Every structure is written in C-alpha cells, then in structure tokens.
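Peer 1: this is the structure alone, sequence omitted:
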C-alpha cells in the first residue's frame, strides 16, 4: 500500500471518530432495554459498520459510492478483509439506515434485533480497526 497523505489520514480519523460516536450511542441506548428506541439503536449500529468500512476504503484509496448500502460497500473491500456479516444481515443493516427510519411497511425492530445489530457492529469494528493503523 502506498503511504497515505496527511489529508487522507485526517479523513480516516474522522470516519473512525464518527463510527465510534455511533457505536457509543447504540451501546448506551441499548442499556435502556425495554424502554428504548430499538430502531435508533439499529440505525446507529448500521452507521458504525458503514463508517468503519468507509474508513478502510479511504485509507486504501479504494473509491466508493455515497451510499448506506452495506452489501455494496462490502463488495469494495479486498478479499482478505472478511467481515462477519451474511448477505441477509448486510441487507437488514442497510434497511436500518433507510426504510426502517420512515413510516411504511416495515416490521418493527425489537430488543433482540437491536442487540444483534450492536453485536455485529462490534464485530466489524474488531476486524477493521487493526487495518487502520
């Protein structure tokens, strides 16, 4: 890998800062258990994953579209970066950032969904962070 420019390193740090902010928000809100906005937790978990992927892509100068689509972003990752997300989970996480935030035909999320979303975000963080140093 070519050495990233100082500007690129600043941008990567910003992606990570906002990813961590989203993860803290999801983890903290989850402590409310039954009295919490589950869709908000799922949204912030999705945002954590999206921003960590974008941090990696930015660092490695891999172009990516402006999108919330986790499946699409994962296709941009090199083969050696294996994130622990099934295709079904990728699509579900994408929905948390898009359709689940608005009225319409969407199955409401519950505590189990929120816990899984946070766990997936934590796992993606564990895989990507070592590649950002």
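Peer 2: Structure's in. What do you need? Being a predicted model, the structure only gives us computed values, none of them experimental.
Peer 1: use CA for all of it now, contacts and neighbours both
Peer 2: OK.
Peer 1: can you give me the strands in this structure?
Peer 2: Assigned by DSSP state E, the chain shows no strands.
Peer 1: so residue 83 touches residue 125, yeah?
Peer 2: No - applying Cα atoms under 8 Å, one finds residue 83 not in contact with residue 125, separated by 9.3 Å.
Peer 1: look at those two and report which has more neighbours.
Peer 2: Of the pair residue 83 and residue 125, residue 125 is the one with more neighbours under other Cα atoms under 10 Å, namely 21 against 18.
Peer 1: quick one: contacts for the more buried one?
Peer 2: Applying Cα atoms under 8 Å, 6 or more residues apart in numbering to residue 125 gives the contacts 48-49, 52.
Peer 1: how about residue 40?
Peer 2: So residue 40 contacts residue 26 (Cα under 8 Å, 6+ apart).
Peer 1: how about the residue nearest the centre of the chain, nearest residue that isn't a chain neighbour?
Peer 2: Centrality entry for the chain: nearest residue to the mean C-alpha point is residue 49, 1.3 Å, by Cα atoms, centre = their mean. The shortest distance from residue 49 to any non-neighbouring residue, by Cα to Cα, 6 or more residues apart in numbering, is to residue 121 (5.5 Å).
Peer 1: okay, pairing it with this:
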C-alpha cells in the first residue's frame, strides 16, 4: 500500500479532505465481509447474501475454523447497515483507525495464507 493510500486509510487530511468515520468504518466492514466470504468459499461453503458479519463467523465456527479471535469485528456491522440504509449520526467514540487497520489486516492475512501464493 502506498503512502497516499495509507494516509487515506488512517483518515489524515489529503487532497480529498478528511475521511469520516462512517466511510472508514464502512470500508473496514466491507473488507471483513469479503474476507470471511472468501474463507467460506475456500472451504466450499455456500454463504448467504448478507452484509452481516455474525452469520459468516458462525458458519466458519460450525465448519471448525479458528475464528474466535475475530468475533470482535462484529462491531463493524453497524457501519454496513447504517451507512447503507439510514442516517448516520455517529457511534460515539471516534474509531481507533490504527487498531482497525491492524485487526482487519490480521483477518485478511489469515485468509491470504489459507489461499496460498498466487501463481505467476
């Protein structure tokens, strides 16, 4: 990831301006959702059309996958639902963006490791 993209991810000011928590949280939720769906697909598990992270984690648990350390990511469900369908008035405390990047990165790296290297 380039420095400009990283700056955008952590919400620093750049030529586009500040990135609001609801946008940052929405993109974090999307990364989590897509990573969990990729993990399920890798197992050959058919998953529902949902933006809810909870059933995806439950399905992985039911298939014996080690996902206990990722259940805290369920908090990002709020960003998917409110950002898409409702007025977003904030959640209260601002996101700890560096922590979010680390946590989402851990999940993505886990799934990438399961998938294995990309052929040339």
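Peer 2: That came through fine. Remember, it's a predicted structure, so these values are computed and weren't measured experimentally.
Peer 1: still on that earlier bit, aligned partner of the residue nearest to the centre of structure 1 in structure 2?
Peer 2: When structure 2 is aligned by TM-score structural alignment, residue 49 of structure 1 is paired with residue 32.
Peer 1: next up, the contacts around its match.
Peer 2: Taking Cα under 8 Å, 6+ apart, one finds 53, 73, 104, 107-108 in contact with residue 32 of structure 2.
Peer 1: export these to JSON lines and append columns for distance to residue 22 of structure 2.
Peer 2: Listed next are the contacts of residue 32 of structure 2 as JSON lines, based on distance: Cα to Cα, whole Å:
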{"residue": "53", "distance to residue 22 of structure 2": "17"}
{"residue": "73", "distance to residue 22 of structure 2": "15"}
{"residue": "104", "distance to residue 22 of structure 2": "16"}
{"residue": "107", "distance to residue 22 of structure 2": "21"}
{"residue": "108", "distance to residue 22 of structure 2": "21"}
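Peer 1: now, these that are in helices?
Peer 2: 53, 104, 107-108 (DSSP state H).
Peer 1: need the residues you listed in CSV (columns: distance to residue 87 of structure 2).
Peer 2: Output for those, formatted as CSV (distance: Cα to Cα, whole Å):
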residue, distance to residue 87 of structure 2
53, 21
104, 25
107, 29
108, 29
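Peer 1: among these, which pair sits farthest apart?
Peer 2: 53 and 108 (14.2 Å; Cα to Cα).
Peer 1: the helices in structure 1, which residues?
Peer 2: 6-30, 38-59, 70-75, 87-97, 111-128.
Peer 1: can you list these in JSON lines and add distance to residue 104 of structure 1?
Peer 2: Below are the helices of structure 1 laid out as JSON lines (distance: least, Cα to Cα, whole Å):
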{"stretch": "helix 6-30", "distance to residue 104 of structure 1": "23"}
{"stretch": "helix 38-59", "distance to residue 104 of structure 1": "14"}
{"stretch": "helix 70-75", "distance to residue 104 of structure 1": "22"}
{"stretch": "helix 87-97", "distance to residue 104 of structure 1": "12"}
{"stretch": "helix 111-128", "distance to residue 104 of structure 1": "19"}
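Peer 1: from those helices, which stretch is densest packed?
Peer 2: Across these, averaging neighbours per residue (mean count of other Cα atoms under 10 Å) puts helix 38-59 on top, at a mean of 25.
Peer 1: report the mean deviation for it after fitting onto structure 2.
Peer 2: Mean deviation of helix 38-59 of structure 1 relative to structure 2 after superposition (mean Cα distance after the TM-score superposition for structure 1): 1.2 Å.
Peer 1: what residues does residue 123 of structure 1 make contact with?
Peer 2: Here residue 123 of structure 1 is in contact with 83-84 (Cα under 8 Å, 6+ apart).
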